[in-house]
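**Student:** quick one: sequence plus predicted model below, questions after.
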Amino acid sequence: MAHAPQMRIPATYMRGGTSKGVFFRLQDLPPAAQVPGEARDRLFMRVIGSPDPYGKHTDGMGGATSSTSKCVILSRSERAEHDVEYLYGQVSIDTAFVDWSGNCGNLSTAAGAFAIHAGLVDPARIPRDGTCSVRIWQANIGKTIIAHVPVSDGAVQETGDFELDGVTFPAAEIVLEFLDPADEGEGEGGGSMFPTGKLVDDLDVPGVGVLRATLINAGIPTVFINAKDVGFKGTELQDAINGHPETLAMFESIRAQGAIRMGLIESAEQAAKRQHTPKVAFVAKPADYLSSSGKTVHAEEVDLLVRALSMGKLHHAMMGTAAVAIATAASVPGTLVNLAAGGGDRSEVVFGHPSGTLRVGAEARQVDGNWTVLKASMSRSARILMEGWVRVPGEGL
């Protein structure tokens, strides 16, 4: 029986922040995958190695975690004051599904660097030495991101001494600015980044009870709850959560009810088809704990503790988009995030996560009774791990 040969597609494997993904230029994809639809989804699942009932991604480029099951498409932008269009797909590990409902903040870092690497930025905008401010249109959520990428001798500088908790080795620092990161379209409070119009809601979760929650659309839709309300301290590492199916089921129920209240889905059953958003995170006041790297994080080093789940599992560090949500919520007096950080007016916070700490900032203000955020910022790093071609079997693609 004859079989079609493997397809060979130009691709770059990159780390961005605490995530990894396979990056493509739109023009390099097979014609059927250059437009949204089933062919693109099938291609990305096959590249990553999903769906994989073994949960290993042995036959693909994925790493069988939410942080490493990602694909990115970049192309030149025709929008004024933008260099590139960036589209992100979160590939499910064990089901045949690609979630396009949100952004990856960590890979936004790599998107800026890749745009230069791939020749998608006007050479006139790239200095010989210095910083290139890559203007990115994030197509999933319709927002602008500015990646300030260091350049040396006309090329992206990838090496450096910037250390990022959750990443083993130092690299060059890339500063990200998320402009107007709030999504002000959906929900009961339409026109507000707090979709119900409240800073704190009572969320009735079947099997759990009524929980206080801050529901926010900034960076990525996020449901924040207090750690103590679900029996945790905010110092937990992955094994304390991910090894307990009943705990993961509880958090998924919370996420589903939050999604309904935020107007993202109509029923809890629909949450399975919207795995990437919203995120659910729990917060607590500062405390000492031992991070996953073995380093002690002292209470006096942080303003609060945050743990977040992504694609049904506790994240090993923090998603970049969730960090934007943390920064934004912390800057609004009265949210659960702000209260965990000590309350009051704040333009930045340092929070503790399973791998260490992260400093994030946001500029928020109240206009006509509604809160809005002008921008959020953080520092990450990125580098190319491998470049060339990715090969996938041609059948069905």
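**Tutor:** That came through fine. Note that this is a predicted model, so its numbers are computed, not measured.
**Student:** C-alpha only now, for contacts and for neighbours.
**Tutor:** Noted.
**Student:** could you list the buried residues of the strand or helix carrying Val72?
**Tutor:** Using DSSP states H and E, Val72 sits within strand 70-76. Buried residues in strand 70-76, counting neighbours by 16 or more other Cα atoms under 10 Å, are found at 70-76.
**Student:** make TSV out of the residues you listed and add distance to Ala111.
**Tutor:** Formatted as TSV, the buried residues of strand 70-76 follow (distance: Cα to Cα, whole Å):
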residue	distance to Ala111
Lys70	12
Cys71	11
Val72	8
Ile73	9
Leu74	8
Ser75	10
Arg76	12
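**Student:** ok, of those residues, which one's closest to Ala213?
**Tutor:** Ala213 lies nearest to Lys70 out of the buried residues of strand 70-76, by Cα to Cα, at 28.9 Å.
**Student:** please enumerate the helices of the stretch 101-250 of the chain.
**Tutor:** Along the stretch 101-250 of the chain, the stretches classed as helices by DSSP state H, counting those that start in this stretch are 105-117, 238-242, 245-261.
**Student:** I figured Gly105 hits Met318, correct?
**Tutor:** No - look at Gly105 against Met318 with Cα atoms under 8 Å: they stay out of range, at 9.7 Å.
**Student:** returning to that earlier point: now the strand holding Val72: how far from the chain's centre is it?
**Tutor:** Here strand 70-76 is found 15 Å from its chain centre; the criterion is Cα atoms, centre = their mean, to the nearest Å.
**Student:** now stretch 56-72
**Tutor:** Counting by Cα atoms, centre = their mean, stretch 56-72 is centred 15 Å from the centre of its parent chain.
**Student:** and if you look at stretch 274-291?
**Tutor:** 13 Å.
**Student:** buried residues in that stretch, which are they?
**Tutor:** 274-287, 289-291.
**Student:** Val324: what's it in contact with?
**Tutor:** 178, 181, 218-220, 360, 362, 376-377 (Cα atoms under 8 Å, 6 or more residues apart in numbering).
**Student:** oh, that last question was meant for Arg8, not what I typed.
**Tutor:** By Cα under 8 Å, 6+ apart, the neighbours of Arg8 are 389-392.
**Student:** try Ser77
**Tutor:** By Cα under 8 Å, 6+ apart, the neighbours of Ser77 are 83-85, 137.
**Student:** below is an additional structure, to be compared with the one above:
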Amino acid sequence: MTYTPQIKIPAVYMRGGTSKGVFFRLQDLPAAAQVPGAARDRLLLRVIGSPDPYAKQIDGMGGATSSTSKAVIVAASTRPDHDVDYLFGQVAIDKPFVDWSGNCGNLSAAVGPYAIANGFIDPARIPRDGVATVRIWQANIGKTIVAHVPMRGGEVQETGDFELDGVTFPAAEVRLEFMDPAADEEGGGGAMFPTGNPVDQLDVPGVGTLSATMINAGIPTIFVNAEDIGYRGDELQDAINGDPKALAMFEAIRAHGAVRMGLIAHPEEAARRQHTPKVAFVAPPAAYTASSGRRVAREDIDVLVRALSMGKLHHAMMGTAAVAIGTAAAIPGTLVSLAAGDQARPGDAVRFGHPSGTLRVGAEARREGDDWIVTKAVMSRSARVLMEGWVRVPGDAF
């Protein structure tokens, strides 16, 4: 009996924001995986350790959560005025597919540092000390992200005193600007509000008719009121993820919302599109205890938000969903704005409470006639290299 030996592929394992994933340079991938298709998907599934019926990803680099089952491919950009193209793959844990339908806002924070460290940026543009600017083309959704990366002694600064709720240790701050975050190119219908309304009535069989804000900003997101689905808005993961009926309800909301947003034609198609849209529930500000045990005071936040990713309540907040929250908070009449007191913040930041603590995100918005235009959303994250070298996979895995 013959056996296929393993091959090794250069890779970097990085944390970005409250996520982590395996980063590759496009040119380092095997030839068959350098183009989109089944070979690339099979390779990344094997790298991460999916599909795993045990849902542990023991035989791979994944961490068995939506926040840690991720892969990134970076290439020199072919777009004018951009440095790199960034492609994100959300790898399913127990199913054999990779979802390419959206971005990861958290890992976006690691793309700039990765690009600098791996030779994608002209050294003449990188200060020895100061802040390097990296213009990123987010290839999944066709948007620009500008990363401001701190430099010390000619290298990316990774340690520092910037604290991010949901991340254990402080690190250096990476500021991100998500340019023109609304109306993504991938099935969003070219509109911030695909239905044309800041709030709609969404009929969900078995659940009822819910008020919903469905928005394309950062990532397609469906917001509902916590009270309308029997929650307070201060719940932690165990309250949702240990309740199969609750998870089924949220998936039904997500599937029927996706149809209303024009992302899919039938609710059944949502099972093959787990990464988008996101579903989140909001409530007015209130004091609560975060998952770390820290008490969050009512006056520390403007609104409570909880969001689900890949069928589970997220332990903190997805970066792209944070963009959606900041954008919706800047526009009067959305459920996010209403929960925050319906005080539009076209030039200010909103601080929201999530299971791990708080996060501040701002959106620059202006009104043009009856429409709102959001030019960019801004937030700070951090990033750090955890390990670098090679990942190994069986040579016949793809």
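**Tutor:** Okay, I see it. Everything numeric here is computed off the predicted structure, so don't read it as measured data.
**Student:** right, and the helix or strand after the strand holding Val72 of the first structure?
**Tutor:** Sequence-wise, the next helix or strand downstream of strand 70-76 of the first structure (DSSP H and E) is strand 84-91.
**Student:** determine the set of other helices and strands touching that next one.
**Tutor:** Strand 84-91 of the first structure sits against helix 38-48, strand 70-76, strand 98-99, strand 130-138, with contacts defined as 3 or more Cα pairs under 8 Å, 6 or more residues apart in numbering; DSSP states H and E.
**Student:** that strand vs strand 70-76, what angle?
**Tutor:** Per axes from the mean of the first three to the mean of the last three Cα atoms, to 10 degrees, the angle that strand 84-91 of the first structure makes with strand 70-76 is 160 degrees.
**Student:** can you tell me what sits against strand 84-91 of the first structure?
**Tutor:** Contacts of strand 84-91 of the first structure (Cα under 8 Å, 6+ apart): 44-45, 48, 50, 66, 69-77, 97-100, 102-104, 111, 115, 120-121, 134-140, 276.
**Student:** that older thread, now the contacts of Arg8 of the first structure in JSON lines, with secondary structure and distance to Ala330 of the first structure?
**Tutor:** As requested, the contacts of Arg8 of the first structure are exported to JSON lines (DSSP: H, G, I helix; E, B strand; the rest coil; distance: Cα to Cα, whole Å):
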{"residue": "Trp389", "secondary structure": "strand", "distance to Ala330 of the first structure": "43"}
{"residue": "Val390", "secondary structure": "strand", "distance to Ala330 of the first structure": "41"}
{"residue": "Arg391", "secondary structure": "strand", "distance to Ala330 of the first structure": "44"}
{"residue": "Val392", "secondary structure": "strand", "distance to Ala330 of the first structure": "44"}
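**Student:** follow-up on the earlier one: equivalent range in the second structure for the strand holding Val72 of the first structure?
**Tutor:** Using TM-score structural alignment, strand 70-76 of the first structure corresponds to residues 70-76 of the second structure.
**Student:** average offset between that stretch and the first structure?
**Tutor:** Here the mean offset of stretch 70-76 of the second structure against the first structure after fitting is 0.4 Å, by mean Cα distance after the TM-score superposition for the first structure.
**Student:** measure Gly62 of the first structure to Thr196 of the first structure for me?
**Tutor:** Using Cα to Cα, to the nearest Å, Gly62 of the first structure is found at 37 Å from Thr196 of the first structure.
**Student:** so between the two, which is more surrounded?
**Tutor:** Neighbours were counted for Gly62 of the first structure and for Thr196 using other Cα atoms under 10 Å; Gly62 has more, 26 against 21.
**Student:** how about the nearest residue to the most centrally placed residue in the first structure, chain neighbours excluded?
**Tutor:** The first structure has Cys104 as the residue nearest its centroid, 3.3 Å off, counting by Cα atoms, centre = their mean. Excluding the flanking residues, the one nearest Cys104 of the first structure by Cα to Cα, 6 or more residues apart in numbering is Thr321, at 6.1 Å.
**Student:** now Glu81 of the first structure
**Tutor:** Arg135 (7.0 Å).
**Student:** surely that neighbour and Ala80 touch.
**Tutor:** No - counting by Cα under 8 Å, Ala80 is not a contact partner of Arg135 of the first structure; they are 10.0 Å apart.
**Student:** can you tell me what sits against stretch 181-194 of the first structure?
**Tutor:** Outside stretch 181-194 of the first structure, the residues that reach it (Cα under 8 Å, 6+ apart) are 143-144, 195-198, 215-219, 261-264, 324, 370-376.
**Student:** and the residue lying closest to Ala330 of the first structure once chain neighbours are set aside, which of the three is it?
**Tutor:** In this structure, Ala330 of the first structure finds its nearest non-sequential neighbour in Asn338, 4.1 Å apart by Cα to Cα, 6+ apart. Three-state call for Asn338 of the first structure (DSSP: H, G, I helix; E, B strand; the rest coil): helix.
**Student:** would you convert the contacts of Ser77 of the first structure into JSON lines that also reports neighbour count and distance to Thr12 of the first structure?
**Tutor:** Shown next, in JSON lines, are the contacts of Ser77 of the first structure (neighbours: other Cα atoms under 10 Å; distance: Cα to Cα, whole Å):
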{"residue": "Asp83", "neighbour count": "24", "distance to Thr12 of the first structure": "19"}
{"residue": "Val84", "neighbour count": "24", "distance to Thr12 of the first structure": "17"}
{"residue": "Glu85", "neighbour count": "24", "distance to Thr12 of the first structure": "17"}
{"residue": "Trp137", "neighbour count": "24", "distance to Thr12 of the first structure": "20"}
